[in-house]
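Q: need a structure here:
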Amino acid sequence: MEMYLDKTLTARERAQDLLSKLTLPEKVNQLSTHMIPAPIPGIEEGFSLENGIGQLAIMGGKEEPKAHAAMIRMLQDKVMASSRLRIPAVIHCEALSGPVFPNALTYPTSISLGASFDPEMVREMGDKIRRQMVAVGARQALSPVLDIARDLRWGRINETYGNDPTLVSEMACAFISGLQGSDHTKGVAATAKHFLGYSITEGGINMAKTMLDGRETREVHAKPFEAAIRKADLLSVMNSYAEMEGRPVCASKAILNDLLREDLGFDGLVVSDYMSVDRLVNNFHVAKDLQDAAIQCLKAGLDVECPNPSAYNHNLVEAVEKGLLDEKYVDRSCLRSLELKFKLGLFENPYPQEDSVIEKVYTDESLELGSLEASRKAMTLTKNDGILPIKDKNARILVVGPTGNSLRKMWSTYTAVGMEEMLLGNMAAMAGLEGGSGQMDADSIFGGKVDNDVVETLIRRRYPQARTIFHALNEKYPNVEYLMGCDYKDPDKTYIEAAVEAAKRADIVIVTVGGKNGYGGHSTNGEGVDTASAGLPGAQEELLQKVGEANPNFVVVHTDAKPLVSSNAYENAKAVLEGWLCCTYAGQAIAETLSGENNPGGRLQQDVPYGDGVYTYHYQQNASHYKTLQSLGSATYNDQKGVVARPFGYGLSYTDFEYSNAKMNVLEEAIPVLQICVDVKNTGNTHGDEVVQLYGKDVIGSMIRPIRELLGFKRISLLPGEVKTVTFDFKLDILSFINEEKEWICEAGEYNFFLAKDSEDESLCLKYELPKTLQVDYTKRDFFAKAE
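A: The predicted structure follows:
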């Protein structure tokens, strides 16, 4: 038996043996990907190749899971038949909110999950996604997104868990642990993206220059990736499209090798974001041709090109043969590609599972219940003057606004719905699909133009359990009327006069506002859909204002990829509910929250600015945060009444919670291990969830430090009158930083710890004094506190 077929050897040993048997063209093909846009009829039938392939990208898929699995089996057979040594391909797809193919599980998108502050729920979600992907033979997910999103103009905020590095780190580790599983041969390789600093760009524009210094890059934006590597055994990483310090990230040895591998300890596979290599020629103009681009990227540490072999093909073969590239770079990346395949057990089991297993997994009701519960937990109440919950079942309710009777507006980009809309409506809307034939094939699949009505019909057919906000409310209240009021985007399409007259007749008005998260010009945010304004699109702000003037008894329900930025809403509405993008069960969860069946327990994963153009976040450095900034006597924007409408971690409930008996114990002295406890009591009459948050502050530092840092959090559920003790355990090195000598240290002096309900709550403070400065092994430091 060949060594590489010996299961008793390690994945690295098997990969090394197989590598030694491959020809140069075979090795190069292991660094390439082919895309199969499966919604296009018959496209997979004509698929062929020579010398095998590293990966297959499946975008969309077959209507039924068994048919989808049969397609993957057929494609895998073709790949293995084309390979002299029958090397299987890794099948990858997007899985941010669930596998991106029809009839797969759909969870709320990441920004909604961030609002839940519930990493255990996210871990269970990852496990459910794993089960569905493995069942049909897909073994790598291009998820999760670990970018820290602070600029609300950037279109991809919904793909992130929020703007705090500790929140993102803990959610990322939870998702990856569930997705990859404890046994990788039965798991899905997670791909953390986008390495690094992708969300912090000039002007908030997608793919633009990253605006970070080295210290913030390392201490803040690398933190979630390092946590995923050191705590969750992350198997794969995807590069950022952007540039840092004058180099495209995909061709930066400093980022992909020196930082990612040597500093952060990553030893897995780096795959390219789609068409990244081409950008060296077409956008950055740092390569004369695709061969030059391929050489630069491979030497920097980019292992696999996606989604098609644009540059990692004959270009690399010729480069080695002509002496332009040392073959050791091909070998290095090929070894990583093969090692992942052995880790996943693909040589023993490259195919989907049996039909009976597929049927069981795809009819498991617990998966759907998990999605519903996640939607409920994401609901975030940020204002309530007592109007909610709506107790009068006979109240005359007007639902007005462009999102109130639309399913699509509650769906996010990286779902089966968003992906199929993009593939069928405009194949060139997403990077990597230029020149596709999706527009020509839309008629043959849906029998008509891919417009809003067609997408709504698609959702209703695929997800019959889904409800719009209006329909879900109408099932609970008999006297509900709906008017659109205005278009979600076009400021000239307004019907505000009719909405105003209807508002005057209503007891309560639910103003439903938000955007459309997707690809292309019909969306208001999404990949490549950035905005100059962080506020409401189109005429929605005007609608909100005039309806509110007509009937002050109004509630704002906001569903979008980011929090509501509207000083008018926060000043004048009776209540504001953030519904985020919860997909299948968004309408039901919102209606249950408005009626009081669901007590909201979500918290803001973003600081909400008071007005458009305000830029602030809770862990800004001393002298930069608005509370410590003094610019010629002014600490705020000159043309705004305030800075923060609602702070990070904020959220209301239909009950009240009281904190008491806070105390701190020192468990170990060397690198101090601290334990902080607090009793939390539900003092109201309703069962509810509280999110206990722990913040830390290094009071005086030799380097400028953040005004506060989130260290940990715990969501707990309490019955009326019930008391629970929440305990946080952590090493003080969670607050370590890099000094001027480039050493990680915990600096001597005072540390403050706040047990808080949000990032601005400093009412409960405990103090600790570190007698001497300690050097820290940063590879073993804490990234978030353990909470029980």
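Q: rest of the way, CA atoms for contacts and neighbours
A: Noted.
Q: which residues are contacting the helix or strand hosting F175?
A: Counting by DSSP states H and E, the element that carries F175 is helix 165-180. Here helix 165-180 makes contact (CA atoms under 8 Å, 6 or more residues apart in numbering) with 114, 117-120, 122-130, 144, 146, 148, 160-162, 186-190, 220-221, 223-225, 227-228, 231-232, 234, 710-712, 783-784.
Q: report the buried members of these.
A: Buried by 16 or more other CA atoms under 10 Å: 114, 117-119, 122-130, 144, 146, 148, 160-162, 186-190, 220-221, 223-225, 227-228, 231-232, 234, 710-712, 783-784, out of those.
Q: among these, which are in strands?
A: 189-190, 710-712 (DSSP state E).
Q: next, give me the two most distant ones among those residues.
A: A189 and L710 (28.6 Å; CA to CA).
Q: and this one, please, so the two structures can be compared:
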Amino acid sequence: MKKYMDSTLCPKERAKDLLEQMSLDEKMGQITGFMPVPGEMGQLEMEHPHGVGAVSCLWMMGFDSIEEAADFQRNIQKQVMELSEHHIPAVFHLEGLSGVLLREAPNFPSGIGRGAAWDPGLEYEIGSLIGREAAALGVTQVFAPVLDVTRDARFGRHGESYGEDPVLVSALGCAYAKGIHDNRTYLKPESVAKHFLGYHASPNGIHATSVNITERELREIYAKPFQAAISKADLRGIMPAYSAVNGEPITGSKSYLTDLLRTEMGFDGLTVSDYTAVWEMYDRQKVAASLKEAGLRALKAGMDIELPNCRCCGEELKEMFASGKEKIEVLDRAVMDILEAKFRMGLFENPFAAETGSLRKMFHKEGEGELSLLAAQESMVLLKNDGILPLKKEKYRKIAVIGYHADKIHALFGGYTYLSFAEGLFIAKNTMAGVDTGVTDGNTETYPDSIVQKEKPEIEAQARKAKPQIKSLLEVIKDNFNEAEVAYEPGYDFIGTDTSCFAQALKLAAEADLIILTLGGKYGTGSMSSMGEGIDNTNINLPECQELFLKELSSINTPKVAIHFDGRPISSDSAQDIMNAILEAWTPADRGAEAVVNILTGKYNPCGKLPVTVAYNAGQEPIYYNHPNGSSWHQNTKSAFKRYVDLPHEPRYCFGYGLSYTEYSYCCMEIDRKEIKGNQPIHISAVIKNIGSWDGVEIVQLYVQDRSASVLRPNMELAGFVRVPLKIGESRKIIFSLWPDQLGYICPDKNWILEAGEVEILLGSSSEDIRLHESVRVMLDIPVEEKSRKFYASAEILKTPEGRSTDEM
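A: The predicted structure is shown next:
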């Protein structure tokens, strides 16, 4: 048996042996990807005659069953291995942000929605489910989690991130990645974190532009979630961002992909390009004079595989290595990474999808629908409630349901979900790089005063056919209020200025004794969406048609409840003024309609908290709670005005905010050490009590404030959090374990340190609702090791003084 086929050896040793036996042609095949199109499989041999490194599974979404998808994987993998002289299998990859992109796979709320759940345990379960499904299909790379820190709601991909805080993103992202990695029953799938680095800091909220970020902010804020996932979750996959940072495209930056990522941060895995990012260094960013130079620059920077297809790493680049113009070690480094990953994933032992007899049993597990419902319920944030919620069914005899989203199941799904991608059959233009699914049939009519293409009725019909088990919000309302007359009018679109349907909707509202509105845009993919990848916006408020409708609705004195759907949170003066209740639902996916109605009727007590700060309008963007001292709404200068001329500096809704049907008290805060002399954990405890009339879950948030430092520090920072379930009248003691090195930062000499001084410890229900606080003093400077430091505080929940249950974030 050849040494590289000996599974008892470590992946690195096997990869080294195989690399020594490979030809230049076979090596070149490994550094490129292939995007198969059904019916055009002859392209594989034509474009990759010696095998290929990676294969995209994006087109699997076109299959009706997992059996078809598995057959497709097996057929392609067989061809790939036959083309390779050493029968090297390809890594198959798929998107995993909100679920596997297959018709029968469960989908989950968008990243920002799951960020609002503040639930690492939920993220672990979702990651585990997606990893299991991927492995069953022969897929060993899952493109998720999104570890971007997002601070600007104008950015079209705002909804992909877990939120604006690096601690929140770190905790949730690590849990998701661990869930993926803990699948070891068949293949060993790996998580690929996106988008390294600073991608969501794009100026003016524009996708993929050049970003200028200080090195301190880049490392302390934007790199933190990636470092956490590398150190705590054994992250082995990275996708660099499209953007350039401080003048260097990340895809071609040795200082970021090698010096920072691998040397400083200790990453030891596979880097795969975002789709077309290598080519864009030549075509868009113009830092390479030719395609082969773009490919070479990416390899020298530390990139391993060009995706989705070979454009820059082809014959011309091969000739540079063959002629000796470029050192073969540049190529060998990347190929070594790729081979080691393939051995690590178990592909040489199990290169194919599970066989038909075991596939369905492996792919599906009992309870996946309930997990989708739980995720949807936990994601929702109650922003306003004057007491109307939960609704008393017997009180309402005629209910008016109004809004674009109410009778459409596809409106429940955001970007990077199956139904969103399936719209590619009807859109005029795709906005996702590297994917060309636009259809030109002459029908490119747009909504009034908008560039967004009008939806075609076939989209909802297709969604209903693909997901027959899913009900719209209107249908679930009718099911739950079966003794009331429930009537519907669309009223308005998700974008534009059309008011032609106002009259019918207002008439219906005037005749009802309860009005339920759906508000918001459409978060998706392609030219029929108002938000998504490559779909940015200067307006973060409601669409103009909806704002106009609300102003007319204000004269009707009937109870009103608003449900908001989108990839950015609601921000509307009109809604805040006239609605009795506002529920932020994001894009809740499969069980979203049921989750909304469960909250409206009190079957589920909302507990979600905002993972982002919400501005009044785009003029405040970017806005975030952990701004530096002396900035934003803590500017504190001696000027006459402490606000904008036309707005406060403060946000509409603060980070961590969210209402419940019950109330909680905080008391008895204790800190076991007030003087910190070394890197030993500080234990912070308090008692949380449910003093209301509903069972519920309180998300207790731990913040810190550094009172003084040699460098400018954030006004406050999240240090940890914990979900505390409490029955009516129940009390529980929580204990956070906070390590001093978590509070470290980069000092003027570029070293990581926690300087001596006073640190305020705060416990609260949001960043602006601080209930308890105490201070500790760091007695001496504490050096911090960047890679091994703590990234978020762990927490225990004590049931009684005698017995305890431990919840580790």
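Q: could I get the TM-score for this pair?
A: The TM-score (TM-score structural alignment, normalised by the length of structure 1) is 0.95; 777 aligned residues with a CA RMSD of 2.0 Å.
Q: one step back: can you put the ones in strands among the buried ones among the contacts of helix 165-180 of structure 1 in CSV and add distance to H522 of structure 1?
A: Putting those into CSV (distance: CA to CA, whole Å) gives the following:
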residue, distance to H522 of structure 1
A189, 33
A190, 31
L710, 37
L711, 40
G712, 39
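Q: now for G424 of structure 2, how many residues are close by?
A: 22 (other CA atoms under 10 Å).
Q: one more: D530 of structure 1?
A: 21.
Q: give the contact list for the aligned partner of it in structure 2.
A: Structural alignment (TM-score structural alignment) places D530 of structure 1 against D536 in structure 2. By CA under 8 Å, 6+ apart, the residues touching D536 of structure 2 are 154-157, 205-207, 530.
Q: re earlier: between the ones in strands among the buried ones among the contacts of helix 165-180 of structure 1, which is closest to K767 of structure 1?
A: Nearest member of those to K767 of structure 1, counting by CA to CA, is L711, at 14.7 Å.
Q: measure the closest one to E788 of structure 1 for me?
A: Going from L711 of structure 1 to E788 of structure 1 by CA to CA, to the nearest Å gives 14 Å.
Q: mind listing what's buried in stretch 728-744 of structure 2?
A: Buried, per 16+ other CA under 10 Å, within stretch 728-744 of structure 2: 728, 731-744.
Q: for stretch 380-392 of structure 2, measure first residue to last.
A: 20 Å.
Q: pull out the buried residues from it.
A: 380-385, 389-391.
Q: next one: stretch 352-362 of structure 2
A: Here stretch 352-362 of structure 2 shows 352-354, 359-360, 362 as buried, counting by 16+ other CA under 10 Å.
Q: reformat those as CSV; add distance to S554 of structure 2.
A: Shown next, in CSV, are those (distance: CA to CA, whole Å):
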residue, distance to S554 of structure 2
F352, 60
A353, 57
A354, 58
L359, 55
R360, 52
M362, 53
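Q: could you work out the most separated pair of those?
A: Applying CA to CA across the buried residues of stretch 352-362 of structure 2, the maximum distance is between F352 and R360, 14.8 Å.
Q: against D695 of structure 2, how distant is the nearest residue in space to D165 of structure 2 that is not next to it in sequence?
A: Nearest residue to D165 of structure 2, sequence neighbours excluded (CA to CA, 6 or more residues apart in numbering): V149, at 6.4 Å. Look at V149 of structure 2 and D695 of structure 2: by CA to CA, they are 33 Å apart.
Q: D263 of structure 1 -> structure 2?
A: In structure 2, the residue paired with D263 of structure 1 is E264, using TM-score structural alignment.
Q: can you check D698 of structure 1 too?
A: Match for D698 of structure 1 (TM-score structural alignment): D706.
Q: now do C582 of structure 1
A: Mapped onto structure 2 by TM-score structural alignment, C582 of structure 1 lines up with P588.
Q: would you confirm that A569 of structure 1 contacts V576?
A: Yes. Using CA atoms under 8 Å, A569 of structure 1 is in contact with V576, at 7.4 Å.
Q: now the common contact residues for the two.
A: In contact with both A569 of structure 1 and V576: V556, using CA under 8 Å, 6+ apart.
Q: higher neighbour count, those two?
A: Taking other CA under 10 Å, A569 of structure 1 and V576 do not tie; V576 has more neighbours (23 against 20).
Q: now do the contacts for that one.
A: 381-384, 555-558, 569-570.
Q: show me these that map onto strands.
A: 381-384, 555-558.
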